[in-house]
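[1] Could you work out the structure for the sequence below:
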Amino acid sequence: MKTDFSKVYINGEWRDGSSDQMMGNTNPFTGEDLIATKAANKDDLDAAYKAAAEAQIEWAKELPQNKRAILEKTVEVMQENKQLIIDWLVKEAGSTVIKATVEFGAALDVVKQSTAYPFQMEGKILPSQQAGKENRIYRNPIGVIGVISPWNFPFHLAMRSIAPALATGNGVVVKPATDTPITGGLIFASIFEAAGLPKGLLNVVVGRGSEIGDDIVTHPVPRMISFTGSTEVGMHIGELAGGRLKKTALELGGNNVFVVLDDADIDQAVDSALFGKFYHQGQICMAINRIFVHKDKYDEFAELFIQRAGKLKYGNPAEQDTNVGPLINRKQVDRILEDLEESVKQGAEIRLGGNADGNVLEPTVVTNVTNEMPLAVNEIFGPVAILIPFEDDDDAAEMANALPYGLSGAVHSSNLEHGAAFAHRIHTGMIHVNDQPVNDESHVPFGGEKNSGLGRFNGEWILEEFTTLKWISLQHQRGDYGPFINQLKE
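    Predicted structure coming up:
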């Protein structure tokens, strides 16, 4: 498996991009320059899409067992290079070793799940209203899919689109986030190349959004765009794609709620909240944004939560026992600190943390927060926990649904049916009872409602996203066209 990631990957070849710009790549914890890549420009993007379109024609005809064999070999390549992948996630994405290891496993599960898809391209034969007619429905690949990967879980979230797209007979062009060009892009070229994927089917273009960002969507070749990232960018992509009648699968931002009802087990709820808030520094679309606690349980929850959060180890992500590593860049740190400062001005109280050293923001806990403060209204995407009291279930549900997001969530209750009944009231694509919101299983539908996205990833549901249906009818006997034709024969 190739480990020099200084070039882009187009039509089965590693080559310099044609842009005048270089793409830097920096370790978010140490500030070390990792690698520089000459960026791709519009000409490179055009070559990548055309290569994918040409290769996809034969790939769509490939026998399902041969597609499956490539994916099975991909699993082997990933397992053989597990430590390399984890090391890159740590130094490029700022992942802790704990998070990088879990992310690798999640991506591996996606590929394993995808090995079944070539044999799930099922069609149907339907009855007809016409005598002697047979209706056949075929499930076909879309053609070429453009994948725009994020920087927070770059390896898993990119693979979540790449592997199913290839498994269902599509060609792929990947544009990774500028902060993670390797773990969100170039490393896949190396993996699938080693697995024997035919030339041209997977292409990776590393380039700046200002140079090729819109073009990866508007280029005439791709029939679908798969994007994971912020709601603002996702809306822009949706507008560009919609104007050209392209399909989209958009997994966008979340302002996820964690609700502690009046009958919750506080010890269990605290543990769940710590994981759901501080895992990967809170840089997860599914991470907790707002913690709602019933007024009668608020003080008890807050004290125990603050006590345990204070024991989280933060700093160097390469150390095995680090819980909270760096944010991806200083811009993210400053954005969060600005919202923290403004919320404090409005009456919020910092009970733990609140300081940053470089890109490392201390685990922070804030109380006396209202649902209208910046830390509640905006997606935090960092290690800052806010605690908001509520009066009763109606109050909590109203606050939870007040904002235009609906990705994930969690609710805690000692009565599972009470928890489930409350979960039904929340307008979200996913919600978990007596757990935390960072859940993703490769066979279960994943996606959001409202401003949190469109479509569903994983399992049989990704087949609906990455394939299209074609109706072919067969008239087994001469058709009867009634008076329209009969009068011509008189």
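[2] C-alpha only now, for contacts and for neighbours.
    Will do.
[3] which stretches of the stretch 51-200 of the chain form helices?
    64-80, 82-93, 97-114, 154-167, 187-194 (DSSP state H, counting those that start in this stretch).
[4] For the shortest one, name the packing helices and strands.
    In terms of contacts (3 or more CA pairs under 8 Å, 6 or more residues apart in numbering; DSSP states H and E), helix 187-194 is packed against helix 64-80, strand 202-204.
[5] Could I get the ones you listed in JSON lines, plus columns for mean neighbour count?
    JSON lines is the format used below for the helices and strands packed on helix 187-194 (neighbours: other CA atoms under 10 Å):
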{"stretch": "helix 64-80", "mean neighbour count": "19"}
{"stretch": "strand 202-204", "mean neighbour count": "30"}
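[6] Identify whichever of these lies nearest to Arg335.
    For Arg335, the closest of the helices and strands packed on helix 187-194 is strand 202-204, at 30.3 Å, according to CA to CA.
[7] Can you name the next helix or strand after the closest one?
    Using DSSP states H and E, the next helix or strand after strand 202-204 towards the C-terminus is helix 215-218.
[8] now for that next one, which elements pack on it?
    Helix 215-218 packs on helix 42-61, helix 231-242, going by 3+ CA pairs under 8 Å, 6+ apart.
[9] Make JSON lines out of these and add mean neighbour count and distance to Pro363.
    JSON lines is the format used below for the helices and strands packed on helix 215-218 (neighbours: other CA atoms under 10 Å; distance: least, CA to CA, whole Å):
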{"stretch": "helix 42-61", "mean neighbour count": "21", "distance to Pro363": "41"}
{"stretch": "helix 231-242", "mean neighbour count": "17", "distance to Pro363": "25"}
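[10] Adding distance to Leu186, write those out as JSON lines.
    Listed next are these as JSON lines, based on distance: least, CA to CA, whole Å:
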{"stretch": "helix 42-61", "distance to Leu186": "14"}
{"stretch": "helix 231-242", "distance to Leu186": "22"}
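[11] And these: which comes nearest Leu403?
    Closest of those to Leu403 is helix 231-242, at 13.0 Å (criterion: CA to CA).
[12] please give me the structure for this one as well, since I'd like to look at both together:
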Amino acid sequence: MNTDFTKLYINGEWKNGSSDNRQQNVNPYTGEELFTIQTASKEDLDEAYTAAAAAQNVWADELPQKKQEVIENAIALIKENEDFITEWLVKESGSTRTKAELEIMASINILKEAASFPFRMEGKILPSQNAGKENRVYRNPLGVIGVISPWNFPFHLAMRTIGPALAAGNAVVVKPATDTPVTGGLIFASIFEAAGLPKGLLNIVVGRGSEIGDDMVTHPVPRLISFTGSTEVGRHIGELAGKGLKKAALELGGNNVFIVLDDAHIDQAVDSAIFGKFYHQGQICMAINRIFVHDSIHDDFIEKFIEKVKKLKYGNPAEAQTHVGPLINGKQVDRILSDVEESVGQGAEILLGGEAEGNVLQPTVMISVTNEMPIAVNEIFGPVAAIIPFAADEEVIDMANELPYGLSGAVHSSSIERGTNLARRIHTGMVHVNDQPVNDEAHVPFGGEKNSGLGRFNGQWVLDEFTTLKWIGVQHSPRNYGPFINELS
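    Presented below is the predicted three-dimensional model:
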């Protein structure tokens, strides 16, 4: 595998970008410069898309076992190089080692599911209303897919498009987030190149959104744009894609609720809340944003929650015992602390934490929060737990659905039916009963409602996203067109 990530990867070649700009890659914990790369220009992007289109025409007709072999080779390479990938996730994205290991495992599961796709490109033969005719429906790859990958779970969230797209017969062009050019992009070129993927099918262009971001979407070649990131940027991408009549798979922001009903098992709920809130510093689209706790158990929940949050070790993500590492950059720290300060000014109280050490924000717990405060309204994307009391099921349903997001969520109750019935009334794409909202399984549909995105990833659902259907009608015997033709005889 190639380990020099200072170049772009276009049409099977590692090459310098032709932009005048250079981009630093920085360790978010130490501030150390990892390397500097010459970024891609619009001409580089055009070359990548052109190469992808040419290669995809051949790849679409490749035997399914050949496509499957490449995917299986990639799985083997990831397993062989797990330590190498982990090190990059730790030093580039601020991942703790535990988070990196889970992220790699999730990516392998995505590829295992994708490995079946070449043999699942099935069609149908349907009856016809016309005598002597049959209707054949063929499933074909879309063509070229553009991917704009995020920085929080860069390896997994890029792979969940790259793997299935290639397995279904598409070609891919990736623009990784500027904070994670390796783990969100260049490392895949290294993996799939070693796995035997024909050149041109996977291209990685590194560059800022301000320079090539819009062109990633508006270029005439891609038929679908896959984006994971903020709702604001996703809406812009959706608008650009819509103008070009392109499909868009958008997994956007979340304001995920964690509801603890009065009959919940408090200890179980506390453990779930700590994982769902502080895993990867809360920098997860599915992470808990608002913790709703029933009045009758509010104080007990907070006491047990605080006791365990105090035990979370924060700091250097390279140390195996660290639970909470750095945020990706200082802007994120400043943004979150501003929301905390403004919410305190509106009556919220900080019970624990509330300060930053470099890019490491202490695990923070806030109470006396209302649903209207910035720390509740805005997507936190950091290690701050906002706890909000409620008095009745109907009240918490209304508060949960009040904001315009709908990605994930969780409900805790000792009654499975009560918890499930309430979960069904939360307007989200995913809800988990007696669990926390950070879940992603390769065979289960993943996606949101409202401002949390469009489309579904994983399993058959992502195969539907990345393919198109073609109807071919076959008339086996002469068709009688009735009076329209008979009058001409």
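[13] that older thread, looking at the helices and strands packed on helix 215-218 of structure 1, spot the one closest to Leu463 of structure 1.
    Here helix 42-61 is closest among those (CA to CA), at 14.5 Å.
[14] what separates the closest one from the chain centre, distance-wise?
    24 Å (CA atoms, centre = their mean, to the nearest Å).
[15] distance from that helix to structure 2 after superposition?
    After superposition onto structure 2, helix 42-61 of structure 1 lies on average 0.2 Å away from the residues it aligns with, using mean CA distance after the TM-score superposition for structure 1.
[16] Return the list of helices and strands in contact with that helix.
    Using 3+ CA pairs under 8 Å, 6+ apart: helix 42-61 of structure 1 touches strand 8-10, strand 144-148, strand 171-175, strand 202-204, helix 215-218.
[17] what's the span of stretch 451-465 of structure 1 from first residue to last?
    End-to-end distance of stretch 451-465 of structure 1: 19 Å, with CA to CA, to the nearest Å as the criterion.
[18] Against Asp295 of structure 2, how distant is the residue nearest to Asn109 of structure 2 when sequence neighbours are not counted?
    Distances taken as CA to CA, 6 or more residues apart in numbering put Ala442 closest to Asn109 of structure 2, at 5.9 Å, once the chain neighbours are dropped. Between Ala442 of structure 2 and Asp295 of structure 2 the computed distance is 37 Å (CA to CA).
[19] that older thread, please produce a markdown table containing the helices and strands packed on helix 187-194 of structure 1, extended by distance to Arg456 of structure 1.
    A markdown table is the format used below for those (distance: least, CA to CA, whole Å):
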| stretch | distance to Arg456 of structure 1 |
| --- | --- |
| helix 64-80 | 22 |
| strand 202-204 | 22 |
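[20] wait, which of those is closest to Gln268 of structure 1?
    So among these, helix 64-80 is nearest, using CA to CA, at 34.1 Å.
[21] so what does the closest one touch, helix or strand wise?
    Using 3+ CA pairs under 8 Å, 6+ apart: helix 64-80 of structure 1 touches helix 97-114, helix 154-167, helix 187-194.
[22] that older thread, pick the most buried one from the helices of the stretch 51-200 of structure 1.
    helix 154-167 (a mean of 26; mean count of other CA atoms under 10 Å).
[23] what's in contact with that helix?
    67-68, 71, 89, 93, 103-104, 106-107, 110-111, 114-115, 117-118, 145, 147-150, 171-172, 176, 180, 183-185, 188, 201, 226, 228, 457-458, 462-463, 466 (CA atoms under 8 Å, 6 or more residues apart in numbering).
[24] before we move on, what about stretch 439-454 of structure 2?
    Outside stretch 439-454 of structure 2, the residues touching it (CA under 8 Å, 6+ apart) are 106, 109-110, 113, 231, 234, 248-254, 286, 404-408, 427-430, 455-462.
[25] Off-centre distance for it?
    For stretch 439-454 of structure 2, the distance to the chain centre is 9 Å (CA atoms, centre = their mean).
[26] next one: stretch 342-351 of structure 2
    31 Å.
[27] And it, end to end?
    Stretch 342-351 of structure 2: ends 16 Å apart by CA to CA.
[28] returning to what we had before: would you confirm that the residue nearest to Asn109 of structure 2 belongs to a helix?
    No. Assessed with DSSP: H, G, I helix; E, B strand; the rest coil, Ala442 of structure 2 is coil; it does not lie in a helix.
[29] give the contact list for Glu342 of structure 1.
    Pro374.
[30] tell me the secondary structure for it?
    helix.
[31] now swap in Phe258 of structure 1 and tell me
    State at Phe258 of structure 1, reduced to three classes by three-state DSSP: strand.
[32] Next one: it from Ile187 of structure 1, what distance?
    Distance from Phe258 of structure 1 to Ile187 of structure 1, by CA to CA: 35 Å.
[33] Thr74 of structure 1 too?
    From Thr74 of structure 1 to Ile187 of structure 1 the distance is 12 Å (CA to CA).
[34] Ok, Ile125 of structure 1 next?
    42 Å.
[35] ok, now Thr322 of structure 1?
    25 Å.
[36] Go through the helices and strands packed on helix 64-80 of structure 1 and name the closest to Pro363 of structure 1.
    Comparing those by CA to CA, helix 97-114 comes nearest, at 16.3 Å.
[37] what's that closest one packed up against?
    helix 64-80, helix 82-93, helix 154-167.
[38] between the longest one and helix 187-194, what angle do the directions make?
    Read it as helix 64-80 of structure 1. Inter-element angle recorded for helix 64-80 of structure 1 and helix 187-194: 120 degrees (by axes from the mean of the first three to the mean of the last three CA atoms, to 10 degrees).
[39] what does helix 64-80 of structure 1 correspond to over in structure 2?
    With TM-score structural alignment applied, helix 64-80 of structure 1 matches the range 64-80 in structure 2.
[40] so where is stretch 163-177 of structure 1 in structure 2?
    Counting by TM-score structural alignment, stretch 163-177 of structure 1 sits on residues 163-177 of structure 2.
[41] what about the closest residue in space to Thr37 of structure 1 that isn't next to it in sequence, neighbour count?
    Setting aside the residues directly before and after it, Thr37 of structure 1 is nearest to Ser6 in space (CA to CA, 6+ apart), at 4.6 Å. For Ser6 of structure 1, the neighbour count with other CA atoms under 10 Å is 20.
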